[in-house]
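Asks: the sequence and its predicted three-dimensional model are supplied below.
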Amino acid sequence: MKWSEISVHTTNEAIEPVSNILHESGASGVVIEDPADLEKYTSRFGELYDLDPANYPEEGVIVKAYLPQNSFLNETVEEIKGSISSLVNYGIDIGANAVTITEIQEEDWATAWKKYYKPVKISEKVTIAPTWEDYKAVSTDELIIEMDPGMAFGTGTHPTTVLSIQALERFVQKDDVILDVGAGSGILSVASVLLGASTVYAYDLDDVAVQSTKNNAALNGAEHKVKVEQNNLLEGVTQKADVIVANILAEIIVKFPEDAFSLLKPGGYFITSGIIEGKKELVRNSLEKTGFEIVEVNKMEDWILFIARRPEQE
């Protein structure tokens, strides 16, 4: 079988929505060529192994996906281009927005993309490793999350995910109940379980994300503690939580701070990421207006994470 490689030259800001568009168009996985990966984790938590700088663009990022060649391919590609171009309507910088198509043989497609995914230590305790890497823990308290990029929205090395896992590591306590809003690949749900949560309720509106979360929970032995449901944010949810985490766009975060506040136990934490620098004050104002106390504002590259707390007494 012949495949077509769809390559989108865009910005770091647009990685998540572009990846989602490619998944919805039938791609089972994406490759992200981000030059920041070459140096991102070497200073504090470890390093990425065996990455070749020649595979990465000099500026911006390239998101690649693979689709089988068929009679509908041209129509699918045009729909992809249109959907990506429409992201500007949501205030998302799509950069060069150069979309190219390359024919590739199945035997090359099946293995070539694996060179982009290596084990990476992203926090004091958590290391993310692709399933085909024979990675062993180097310390007794190291937690390894196995990911299969072929069925996930991300491998966990995007700054918004790194910030979220670092925050979860600090604020999740043993036997906590967690709500993961916009679960995507389920990596934050899995991390929460490994960090001691008793139960995680994972919600996503996308049925592909729901299945990805289920798959990755099972892959990491967390399927009995991760309860996955297709749901729009926190609509209709009544489950109280110690921590709520949401790694989604700022425009979505500001739609449900009241729901998050009402579902958090007094003293509970609302961890929100996926926020670009220009939308930081939008989210801050929304959280504070709802009654949250801002505990921390953390940053990696151009991405912001808020740790907000529901007061013990109101």
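Replies: Yep, it's here.
Asks: CA atoms for contacts and neighbours, from now on please.
Replies: Fine.
Asks: can you show me the strands along the protein?
Replies: For the chain, the strands defined by DSSP state E occupy 2-10, 30-33, 61-68, 98-105, 120-121, 126-130, 143-147, 177-181, 199-204, 226-230, 241-247, 264-276, 293-300, 303-309.
Asks: how about those, which one is nearest E169?
Replies: strand 126-130 (8.3 Å; Cα to Cα).
Asks: can you give me the offset of the closest one from its chain's centre?
Replies: Centroid displacement of strand 126-130 relative to its chain, using Cα atoms, centre = their mean, to the nearest Å, is 14 Å.
Asks: any idea of the angle that strand forms with strand 143-147?
Replies: Between the axes of strand 126-130 and strand 143-147, defined by axes from the mean of the first three to the mean of the last three Cα atoms, to 10 degrees, the angle is 30 degrees.
Asks: structure two is appended below for comparative analysis:
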Amino acid sequence: MKWLQIHITVQQAQVDFTETLLNSLGAVSVTLDDAENQDLLEPLPGETPLWNKVIVTGIYAQEDDETIDVDALITFITLQLPAAPLTHEFIEDQEWERTWMDAYEPIQISDKYWIVPEWMQAPDADAVNIKLDPGLAFGTGNHASTFLCLQWLGNTDVKDKVVIDYGCGSGILGVAALLLGAKKVYATDIDPQAVLATQQNAELNGVLDKLYVGLPEDFNLALADQKADVFVANILAGPLMMLAPEFATLIKSEGEFALAGILDEQVADVSNVYSDFFDILQVEKRDEHWCRISGKRLNTPFKL
């Protein structure tokens, strides 16, 4: 069996109509892709952010004994969306699950430190290998901000330390810290799916017994008065600035921290807010505009 793929490039406001149109015409699936290489930041729960310009792709089954009238289908779609560029192609039947899996490769963070999709063989069996299901939640190591945090953890002494992963997503940072020798990781996220993903990835790597993960209110109860030796937060600049005083209460004096999810033009503002509580020691950049800020907690009193 062959499959017909129809790709339509539309503005964000036209996505719902286009998706509904393709479904009503018998598409077996409809997918959305970025048309202009535009970055999307990690969404909050309940949010579904879209790119400004989107490629909407409908897939139609082309049975051997039931041929789709491609010309009529495309003509009808064009009448509904006359200004939208449209292309189509036929693709051969294939193992779609295998195709999705083939899109992922092991990612090398440093010489003896890798992220490995769970179905693949580790390139270096003697390295620290983080097994990961990339489909669970935000944080696969492919994004620059996640890579920067993983890189920082690999260069930080976490052995026998208490680590906090704030905004844990897939749990990749907390799992990495445990595989690198951390004594205990406390992780939290506002998304229940991220909590589940973190649990699953910790179990996959055999470190679930050393990890606590929960929603913020549960996390605060579990943490109690304990403070972190090492703290990492890969979220967004706005929440990072808002949470700076709270983060200061979670980290020991002289405790080490790293913040990511920060764009180049946001570094000065974030650093200015954190300078009240933290000594900013380093700013590292990756992929032109994503940055990581790291340093140590100051030994100074403060009030929330």
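Replies: Cool, the structure landed. For clarity, every value in this text was computed on a predicted model and none was experimentally measured.
Asks: quick revisit: winner for burial among the strands of the first structure?
Replies: Comparing the strands of the first structure by mean neighbour count (mean count of other Cα atoms under 10 Å), strand 177-181 comes out on top with a mean of 27.
Asks: might you report the residue contacts of V54 of the second structure?
Replies: The contact partners of V54 of the second structure, by Cα atoms under 8 Å, 6 or more residues apart in numbering, come to 9-12, 15, 32-36.
Asks: aligned counterpart of it in the first structure, please.
Replies: Using TM-score structural alignment, the partner of V54 of the second structure in the first structure is A98.
Asks: pull up the gap between its match and A112 of the first structure, please.
Replies: The gap separating A98 of the first structure from A112 of the first structure is 22 Å, by Cα to Cα, to the nearest Å.
Asks: what span of the first structure is stretch 169-179 of the second structure aligned with?
Replies: Aligned by TM-score structural alignment, stretch 169-179 of the second structure falls on residues 184-194 of the first structure.
Asks: determine which two of the contacts of V54 of the second structure are furthest apart.
Replies: Of all pairs in these, the most separated under Cα to Cα is V15 and E36 at 14.9 Å.
Asks: re earlier: tell me which of the strands of the first structure lies nearest to K136 of the first structure.
Replies: Proximity of the strands of the first structure to K136 of the first structure was assessed by Cα to Cα; the nearest stretch is strand 143-147, lying at 8.4 Å.
Asks: gap between the closest one and the chain center?
Replies: 14 Å.
Asks: in the second structure, what range does that strand match?
Replies: Residues 128-132 of the second structure are matched to strand 143-147 of the first structure when aligned by TM-score structural alignment.
Asks: again with stretch 244-260 of the first structure
Replies: So stretch 244-260 of the first structure sits over residues 231-247 in the second structure, by TM-score structural alignment.
Asks: can you lay out the strands of the first structure as TSV showing distance to L219 of the first structure?
Replies: Below are the strands of the first structure laid out as TSV (distance: least, Cα to Cα, whole Å):
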stretch	distance to L219 of the first structure
strand 2-10	27
strand 30-33	19
strand 61-68	23
strand 98-105	29
strand 120-121	18
strand 126-130	11
strand 143-147	7
strand 177-181	18
strand 199-204	16
strand 226-230	12
strand 241-247	21
strand 264-276	25
strand 293-300	28
strand 303-309	27
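Asks: of all the ones you listed, which lies closest to P257 of the first structure?
Replies: Nearest of these (Cα to Cα): strand 264-276, 8.8 Å.
Asks: report the contact partners of the aligned partner of D206 of the first structure in the second structure.
Replies: Aligned by TM-score structural alignment, D206 of the first structure pairs with D191 of the second structure. Applying Cα under 8 Å, 6+ apart, we find D191 of the second structure in contact with 44-45, 169, 215.
Asks: who wins on neighbours among those residues?
Replies: Per-residue neighbour counts (other Cα atoms under 10 Å) across the contacts of D191 of the second structure peak at G169, which has 29 neighbours.
Asks: do I have it right that it meets D189?
Replies: Yes: the pair G169 of the second structure and D189 passes the contact test of Cα atoms under 8 Å, sitting 6.6 Å apart.
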